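Undergrad: with the sequence up front, the predicted model follows.
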Amino acid sequence: MSILEIFILALIQGFTEFLPISSSAHLILPSQILGWKDQGLAFDIAVHLGTLLAVVIYFRKEVFSLLGAWGGSFAGTHNSESRLAWWILIGSMPAALFGYLAKDFIELYLRSAWVIAGTTIVFGLLLWWVDVKAKQVKGEYELTLSNALFIGFAQALALIPGTSRSGITMTAGLMLGMTRESAARYSFLLSIPIIIMSGGYTALGFLDDGVVVNWSELGYGAILSFVSAYVCITFFLKVISKMGMLPFVIYRLLLGAGLIAFLTL
C-alpha cells in the first residue's frame, strides 16, 4: 500500500470505529469507489489493535475497576461494577456467535455498496427517531440482564456493513432510556470484548495462511488508528450530550444518498 492509502485507511478506522457512522462501510468503500486493492487481514488486525488500545487506555480506570469487580464476583462479592462487567461480557456473545456462524454469508452477499447505502440510511433514520423520542434518564450501571441482551443482539446487526456497531448499540441504549453519554460509554466499553474476539479470530486465520507482511505498514496503521480513535472518543463524549445525534444522522443520509447516486450513474 502507498503511504496515502495507509494514512487514509488508518484514520478512517480510528475516527469511524466509535462514531455512529460505520467503520466497516468506510473501509470497504475506498476499494469499491477508488479501485484500491483490499488492504488485507494483517492491516485490518493492526488498525483494530490501535482502536482497541485507544478505548482501553481512555477507560483504563473503568476497565481495571470492572475487571477487579468481575473477578470478585466469583468469590460471591457482587456490586454495580461486577454486574456491569457481566453485562458487557454477556452482551458481546450474540455478535460473537452470529459473526462466527454468518461470516461467510456476510462476506459473500452483504459487503456491497448497495447494502451499505441502504443500511446507512435506514439505521441513520432509526438513530434520529430514537434520539428525538428517548427519555434519557438511565445510566450504564442501571442496566439489567435483559437490557444487556437487547443491546447485545442489536450489536450483532452491525455485522451487516453500513449499520455501525457504535451507532446501533447507542440506538438500542437510547431505546432503553439511557442518556446519550451513558449509551456512548457503554457502547465503547462493549467494543472491547468484541474487538478482541474478532481480532483474535482474524489473526488465527491470518497465521494459518502464512502470508508475508510489511511490518512498517502495520506499525503506521496501528499508531494512526490509535491516535485518531483516542481523539474521537475524547471529542465525542465531551459534545454528545449537547450536540445530539443529528449531525451524524445528516452525514449518514448524505453518504447513503451519494452512494446511490454514484451507483446509478
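TA: Noted; the coordinates are in hand.
Undergrad: from here on, contacts and neighbour counts on C-alpha atoms
TA: OK.
Undergrad: isn't residue 49 up against residue 222?
TA: Yes: using Cα atoms under 8 Å as the test, residue 49 is close enough to residue 222 to be in contact (6.4 Å).
Undergrad: of the two, who's got more company?
TA: For residue 49 versus residue 222, neighbours defined as other Cα atoms under 10 Å are more numerous around residue 222 (27 against 19).
Undergrad: is that one in contact with residue 53, as I believe?
TA: No: using Cα under 8 Å, residue 222 is not in contact with residue 53, being 9.3 Å away.
Undergrad: run through who's touching stretch 30-42.
TA: Stretch 30-42 has contacts (Cα atoms under 8 Å, 6 or more residues apart in numbering) with 1, 113, 202-203, 206, 213, 218.
Undergrad: and the nearest residue to residue 225 once chain neighbours are set aside, which of the three is it?
TA: Spatial nearest neighbour of residue 225, excluding adjacent residues (Cα to Cα, 6 or more residues apart in numbering): residue 14 at 4.2 Å. Remark: residue 14 carries the secondary structure label helix [criterion: DSSP: H, G, I helix; E, B strand; the rest coil].
Undergrad: pasting the second one now:
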Amino acid sequence: MTGPWALLLQVAEPAELSKQMSVFQAAMLGIVQGLTEFLPISSTAHLKVVPVALGWGDPGVAFTAVIQLGSIAAILWYFWDDLTQVTVKMVQAAKRSDYASPDFRVGLGIFLGTLPIVICGLLIKALVPDFDNSPLRNSSTIAQMSIIMALLLAGAEWLGKRKRNFNDLDLRDGVGMGFAQALSLIPGVSRSGSTLTAGLFLGLERAAAARFSFLLGIPAITLAGLVELKNMFDAGTSSVGWLPLIVGTLVSAIASYISIDWLLRFLKQRSTWVFVWYRLAFGVAILAAIATGRMQNI
C-alpha cells in the first residue's frame, strides 16, 4: 500500500510525546490542525492519530487547544466584516425590538448554540478530571466515531432538502447545530462535521450551513484555547516549549485560513461525499492498524 494510508499503517511504537517537542513536529501539527479544524473530518482526531502513527506520541489536549488559537485568528480574520455587521446590527435591532431581523437571529443563534458545548465542557471538567487519558480519547474510539459521523453525513446528504440560505437562519438552526457542536467534545466527531451535518438535516444549503458552522465555532474554539492556554501557563511549558508552541500556532493560522476559503468555495459547487468517503477510510484504516498490531490503541 502506498500514499498516506501506508504511513498510517506503519508500525508506531508506543510512546509519549518527547519532553521537548521539536519545531518541525509543531509545524507539522500546525498544518494538520489548520487543514482539519474547519473541514468536516475532525482536527482532534488527526492531531491524536497522526503523531501517534508517526511514533511521536499524543501531544495532549492542552497543546491541541492552544494551537487552535491560530485557527480562531484565521476565522476572525476571514469573517471580520460578517462579525462586525452581525454585532452592530444585532444591537441596533435589539434597541428597536426588531427581533425578526436576520442579523439578530444569527447573533442570538450563535449565543444559544454556544451554550450546550460550554455546559457539557464544564461538566466534563468537573466529572471527568482525567479526560485527557479517558478511553473516549483513544484511537479506536476516534475511528468508530469517524465512521459513525461519516454515515450521519451521508444521511444528511440524502435527506437534507437544502432549500434555505444564510438569510433564512433562525433560532432552531442555532440551537440544533449548537447541540450537534457539543458532540464534538468526543474526539473523532468533528465540530465542523457535526454542525454541518445538523445544518443539512435542518434544510440549509451546504455553503450556508458551513458558513454558520464557522461563525458558531468562534466562541467555542476561543474559550477552549484560552482555558488551555491558562492551564499551560500554570503548568509550565517543559513538555512543549514556547518556540514550538508559537510556530505551531502561526502555521495553524495560515493553514486554517486556506481551508476556510477552500471549503466555502467547494461547497457552493459540490457535495460533501468526498468527506464521507474520507472519514470512512480514515476510521477503517485506524481499526485495521490497531487490529494488526501496527498501531497502539492509545
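TA: Alright, I've got the coordinates. A quick note: this is a predicted structure, and the numbers were derived from the prediction, not measured.
Undergrad: coming back round to it: and the residue nearest to residue 225 of the first structure, how many residues sit next to it?
TA: Residues lying near residue 14 of the first structure (other Cα under 10 Å) number 31.
Undergrad: give the aligned equivalent of it in the second structure.
TA: Aligned counterpart of residue 14 of the first structure in the second structure: residue 34 (TM-score structural alignment).
Undergrad: can you pull the contacts of the residue nearest to residue 225 of the first structure?
TA: 47, 50-51, 224-230, 232.
Undergrad: need those in a markdown table (columns: neighbour count).
TA: Formatted as a markdown table, the contacts of residue 14 of the first structure follow (neighbours: other Cα atoms under 10 Å):
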| residue | neighbour count |
| --- | --- |
| 47 | 29 |
| 50 | 27 |
| 51 | 31 |
| 224 | 23 |
| 225 | 33 |
| 226 | 28 |
| 227 | 18 |
| 228 | 21 |
| 229 | 31 |
| 230 | 23 |
| 232 | 18 |
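Undergrad: and these, which is closest to residue 109 of the first structure?
TA: The nearest member of the contacts of residue 14 of the first structure to residue 109 of the first structure, counting by Cα to Cα, is residue 47 at 24.4 Å.
Undergrad: chain neighbours aside, what residue packs nearest to the closest one?
TA: residue 222 (4.6 Å).
Undergrad: how far away is that neighbour from residue 18 of the first structure?
TA: Applying Cα to Cα, to the nearest Å, the value for residue 222 of the first structure to residue 18 of the first structure is 16 Å.
Undergrad: got it, and residue 125 of the first structure?
TA: Relative to residue 18 of the first structure, and taking Cα to Cα, residue 125 of the first structure is found at 18 Å.
Undergrad: do residue 39 of the first structure as well
TA: Residue 39 of the first structure sits at a distance of 21 Å from residue 18 of the first structure (criterion: Cα to Cα).
Undergrad: who has more neighbours, these two?
TA: Neighbours were counted for residue 39 of the first structure and for residue 18 using other Cα under 10 Å; residue 18 has more, 25 against 15.
Undergrad: who are the contact partners of the more buried one?
TA: Contacts of residue 18 of the first structure (Cα under 8 Å, 6+ apart): 166, 188, 229, 232-233.
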